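Enquirer: okay, sequence plus prediction incoming.
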Amino acid sequence: MREGGSGVVATSSTSLELSSNSNSSNGSATASIELLSSGPPQVILERLKDYGQEDTFALWDELTLDERHLLVKDIQTLDLSRLDRIIRCSLGVQGVPSPSIEPVPEPSVSTVEQRTLDQREKWWNMGLKAISQGKLAVLLLSGGQGTRLGSSDPKGCFNIGLPSGKSLFQLQAERILCVQKLALQSVNEGSAGFVPIHWYIMTSPFTDEATRKFFEIHKYFGLEADQITFFQQGTIPCVTKDGRFIMETPYRVAKAPDGNGGVYSALKTSKLLEDMAMRGVKYLDCYGVDNALVRVADPTFLGYFIDKGVVAAAKVVRKAYPQEKVGVFVQKGKGGPLSVVEYSELDQQTACAINQETGRLRFCWSNVCLHMFTLDFLNQVANGLEKDSIYHLAEKKIPSVHGYTNGLKLEQFIFDAFTYAPTTALFEVQREEEFAPVKNANGSNFDTPDSARLLVLRLHTRWVVAAGGFLTHSVPLYLTGVEISPLCSYAGENLEAICRGRTFHAPCEISF
């Protein structure tokens, strides 16, 4: 297991102030506390005034010496010049009209009905070859807790109730193991030059320790510890609508994770882009943790990506209905780049617009956070997002020293990368085969563990029947099914020897 950095960057001037007042010797520490008893450190206070954030020390006189020390340390972790640039740029785009949007051009999308068996086989083999050569790495976005699921654990630890009792992390790890086996078989079983798939897992300050422990306890689910790298996304202060820091307590600035798009700056500051290059990685498969059907390191998608020669690609599903709460891919202006527009940004007329030729929604390609990028492009994205410093603003009730305060969380999203892509391709997949989101607790109307579990069981039931197997069941079949271990089959292949002529009683797990 390799360690990645946190993605936190310190401001040079405040870091110097910290080093001058907080040396490791007891005498220096005492001197630091004595200085804090006389008033806020002048250098830091002046620095805060430069950026209009001097109110951070507003309650200084009410703090104990220990609390003053905590406040100073908290401020010293902040890159004030960078934060000032982000706040000004992000607030500055409010009210600025967005470019007009156009439907995604048809040539940019590979639809399910267009694909031939020969194409699928070609892409599958191309993908397996690239994987066997170590050109693909996998990036998991796993910074969220399962709060909406009724759990304080990282989402990936969640058990959606499958017969096996496997967590989301285990399902994904075993799919990586299966793809590795398929890739090895495709070139030469026992090939000495085979390179395992490296798995980069982005956590947050709220999930990092628990995620690492979960993997350790479960012995990395059969993967080698050194083929997994954990790293943390950054946090960013919450601000008022005029850009002032909100204080969570009198001695701590309120902070929140910087969004799943924080992965780009985290990869850069942690030097993991260089790590990937050193490993020979050319392509990165990026996905979110809360999809029970995610095809991690999908050879077909990789082969399609390589064949198209683009720098960015995404799997998409057709929008189920006009008001579905999903972001959709659009083209920004005539001939502009493909981008994602959130459902909240589409007015009803646009969301319901129909293509008269096809009878389908004009804006129908839903983003489901299944992306592929070249490594070279990721370097460009990290630099571009840092230079532009524009974050999405989310109005939230922020816990603060004054109770809950109306404020703003600043976030970047994983799909922000597409704005920088000169070439993008979309790859349609069947929702019922690759998209089983786990976002809300059971009892909610959609995207629950129960709904995800049924999608998995129904898909695997179809695989068993297609492979010549039979099912019996004591409850209605639409409420149950069978689970096939990812170690047996990645996407329904190689099941005849296990299933043909056999009868399985649902619900159950089929494994070796």
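Expert: Arrived safely. Nothing here was measured: the structure is a model prediction, and the numbers come from that model.
Enquirer: rest of the way, CA atoms for contacts and neighbours
Expert: Will do.
Enquirer: gap between residue 80 and residue 44?
Expert: The gap separating residue 80 from residue 44 is 10 Å, by Cα to Cα, to the nearest Å.
Enquirer: likewise residue 478?
Expert: Using Cα to Cα, we find residue 478 at a distance of 63 Å from residue 44.
Enquirer: which one of those two is surrounded by more residues?
Expert: Set residue 478 next to residue 44 and count neighbours by other Cα atoms under 10 Å: residue 44 wins out with 20 against 10.
Enquirer: quick one, what contacts the closest residue to the more buried one other than its chain neighbours?
Expert: The shortest distance from residue 44 to any residue other than its chain neighbours is 6.4 Å, reached at residue 14 (Cα to Cα, 6 or more residues apart in numbering). Contacts for residue 14 (Cα atoms under 8 Å, 6 or more residues apart in numbering) come out as 43-44, 47, 76.
Enquirer: nearest to residue 434, of those residues?
Expert: residue 76 (44.4 Å; Cα to Cα).
Enquirer: what about the closest one, neighbour count?
Expert: Counted by other Cα under 10 Å, the residues lying close to residue 76 total 20.
Enquirer: distance of it from residue 57?
Expert: Residue 76 is 13 Å from residue 57, by Cα to Cα.
Enquirer: swap in residue 464?
Expert: From residue 464 across to residue 57, the span is 65 Å (Cα to Cα).
Enquirer: more neighbours, those two?
Expert: Neighbours per residue (other Cα under 10 Å) separate residue 464 from residue 57, with residue 464 holding more: 27 against 21.
Enquirer: and the gap between the more buried one and residue 415?
Expert: Here residue 464 is placed at a distance of 36 Å from residue 415 (Cα to Cα).
Enquirer: what's the spacing between stretch 69-84 and its chain's center?
Expert: 26 Å (Cα atoms, centre = their mean, to the nearest Å).
Enquirer: included below, for side-by-side comparison, is a second structure:
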Amino acid sequence: MAGATQSLQSLWAATPKSESIVELLRLEGQILNMDRMQETTERLKRFSQTHLLVGAEKLSAQALTRFLNQINSLPLEELADMLAQTSSQKSRDLSVLTPPNVIRYDTASAADFRAAGEQMIRRGQVAAFTVAGGQGTRLGWRGPKGTYPATVVTGKPLFRVFAEQILASERRYSVRIPWFIMTSPQNDSDTRAFFADNNYFGRQKYEHVFIPQGVVPCTDADGNILMSAAGEIATNPDGHGGAIRALHNSGALKEMSARGITQVSYFQIDNPLVRAIDPIFLGAHVGAAGTSGEMSSKCVPKRNAAEKVGVLCNIPTAAGSRTTVIEYSDLPHAMAHQRDAAGELAFGAANIAVHVLSVEFAMRLAISGDTQLPWHRAHKKVPCFDAATGAHKQPDKPNAYKFECFIFDALPLARSSITLQTSRMEEFAPIKNAEGEDSPASSHRIQSDRNGAWLESVGVVIPRRTDGSVDAKIEIGPLAALEANDLRNRTAIKSIRRGEEFVM
């Protein structure tokens, strides 16, 4: 034991009070073995992060075990690259951007796209993937955002809305559709419990795969990793672009490949009008002119030039024109207001975070160093802990950098990508804010407008306000209809009264 202690002491010369850590391990029954401690310390030395061990001798053996587990799970090997990449990022020349090549949802090719997409679904080649790591805090809701009551009358939670969509598609195409759900460390256990408590909404348990999102450490301006408390590193989720890494690290991509799945329908949790399994979009992704079948996107027309939403556009590269997304805050005012010959916004293709990715493309992104998604950093206020003084700090101005990557940064890495424009009323009613735009109230209005239009298409008289919006609360569940045509011969009602609550 003495020899091991002396060896570690020589390795930990730069780490304050390291002998006390060794003594703690000895006194607590060596819960952590010396080899692991040695490896951890050497790893921290390689990345100049040994300050993390300051004060570690005050932790209990159990807390120290958790702390070392957290340290060893961090992507320290990437951190130096993340810091170098984000600190040297240059602003892009946005003057070279051009509007995207958009395919309209109602083109003459829609029938062909639908047939191709339905064939893939029937063959079991399609999986659903939902980014659901968020909490409902901004909505005043305690729990995962996917548990938030989203529908107009019955208040079905978002998870149920998508589960019923997938179940309806399974019944229609006589196939099992696996659903991969990316959670976060904050909501993983609650999400799993919610599905179990609801008996997986009538679907098979084994068709649900929960994948925790990765995290990355927060740093100060010098690249030093921050701590949030004694024995706990300050971290943040690695962004929706972390979905690729999570799918790879969890083994989900290999599982998909083994099951013969070739395409992944990607969407985020906060939009109850998403078509989780859309045969037309799937067919366009693999069969439209100009697609490489690697990654495709959906868009809707921007509400107005000032809407705070990223836009899809084309950017020239050495390999030719590629699709990309420009965040609303980066788009110059003149370009945001630019009009085309038809009087429409030239850069008005709003990104709604709905994509199809091929499994092969996702695998290439995950394992090839040449196609990894770039990191972005944001200067934020992060509460932190000073281990040397034992003080907790609540900053009044940004003191730390958070790192994340974005799924749309994969678009320029595809050889050729297509963008399918759909109707905002049909497919975009996000619930992001407690009030105002993109709130539960605005989402309910859009949902009622869509459902009212569906019923009108089969002859039902719908009451409308002077502004054209539906003057009733109308809810049509996915098990009743996935699209307007499904309502033919399914309803005997002739009209809905003004102010009525109607559910199918």
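Expert: Perfect, thanks for sending it. This one's a predicted model, so the numbers in the text were calculated from it and none came from an experiment.
Enquirer: contacts only, for the residue lying closest to residue 456 of the second structure once chain neighbours are set aside.
Expert: In this structure, residue 456 of the second structure finds its nearest non-sequential neighbour in residue 462, 6.5 Å apart by Cα to Cα, 6+ apart. Residues near residue 462 of the second structure by Cα under 8 Å, 6+ apart: 452, 455-456, 470-471, 495-497.
Enquirer: go again with 7 Å.
Expert: When the contact criterion is Cα atoms under 7 Å, 6 or more residues apart in numbering, the partners of residue 462 of the second structure are 452, 456, 495-496.
Enquirer: what subset of those is buried?
Expert: By neighbour count, with 16 or more other Cα atoms under 10 Å, the contacts of residue 462 of the second structure hold 452, 496 as buried.
Enquirer: tell me which of the contacts of residue 462 of the second structure is nearest to residue 148 of the second structure?
Expert: Using Cα to Cα, the shortest approach to residue 148 of the second structure within those belongs to residue 452, at 23.2 Å.
Enquirer: what are the boundaries of the helices in the stretch 301-450 of the second structure?
Expert: In the stretch 301-450 of the second structure, helices defined by DSSP state H, counting those that start in this stretch lie at 333-337, 359-367, 424-427, 440-456, listed in chain order.
Enquirer: possible to save those helices as a markdown table with distance to residue 82 of the second structure?
Expert: Conversion of the helices of the stretch 301-450 of the second structure to a markdown table gives the following (distance: least, Cα to Cα, whole Å):
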| stretch | distance to residue 82 of the second structure |
| --- | --- |
| helix 333-337 | 30 |
| helix 359-367 | 16 |
| helix 424-427 | 35 |
| helix 440-456 | 37 |
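Enquirer: mean neighbour count, the ones you listed: which tops it?
Expert: Of those, the one with the most neighbours on average (mean count of other Cα atoms under 10 Å) is helix 440-456, at a mean of 22.
Enquirer: packing partners of whichever helix or strand comes after that helix?
Expert: Downstream of helix 440-456 of the second structure, the first helix or strand assigned by DSSP states H and E is strand 473-475. Contacts defined by 3 or more Cα pairs under 7 Å, 6 or more residues apart in numbering; DSSP states H and E place strand 473-475 of the second structure against helix 440-456, strand 501-503.
Enquirer: residue 428 of the first structure matches what in the second structure?
Expert: Counting by TM-score structural alignment, residue 428 of the first structure corresponds to residue 421 in the second structure.
Enquirer: taking the contacts of residue 14 of the first structure one by one, which sit in helices?
Expert: Mapping the contacts of residue 14 of the first structure onto helices (DSSP state H) picks out 43-44, 47, 76.
Enquirer: before we move on, back to that, wait, which of the contacts of residue 462 of the second structure is closest to residue 183 of the second structure?
Expert: The shortest gap between residue 183 of the second structure and any of the contacts of residue 462 of the second structure belongs to residue 452, at 33.5 Å (Cα to Cα).
Enquirer: and that closest one, what's its match in the first structure?
Expert: Match for residue 452 of the second structure (TM-score structural alignment): residue 461.
Enquirer: its match contacts residue 482, doesn't it?
Expert: Yes - if you go by Cα atoms under 7 Å, residue 461 of the first structure and residue 482 touch, sitting 5.4 Å apart.
Enquirer: mutual contacts of these two, please.
Expert: Residues touching both residue 461 of the first structure and residue 482 (Cα under 7 Å, 6+ apart): there are none.
Enquirer: coming back round to it: which single one of the contacts of residue 14 of the first structure is nearest to residue 351 of the first structure?
Expert: Of the contacts of residue 14 of the first structure, the one sitting nearest to residue 351 of the first structure (Cα to Cα) turns out to be residue 76, at 45.9 Å.
Enquirer: return the residue of the second structure aligned against the closest one.
Expert: When the second structure is aligned by TM-score structural alignment, residue 76 of the first structure is paired with residue 72.
Enquirer: ok, now which ones touch that match?
Expert: For residue 72 of the second structure, the contacting residues are residue 40, by Cα under 7 Å, 6+ apart.
Enquirer: tell me how far it lies from residue 79 of the second structure.
Expert: 13 Å.
Enquirer: what lines up with residue 383 of the second structure in the first structure?
Expert: Following TM-score structural alignment, the counterpart assigned to residue 383 of the second structure within the first structure is residue 399.
Enquirer: its match is in contact with residue 408, isn't it?
Expert: No - applying Cα under 7 Å as the test, residue 399 of the first structure and residue 408 come out as separate, 11.5 Å apart.
Enquirer: look at the two and report which has more neighbours.
Expert: residue 408 (24 against 18).
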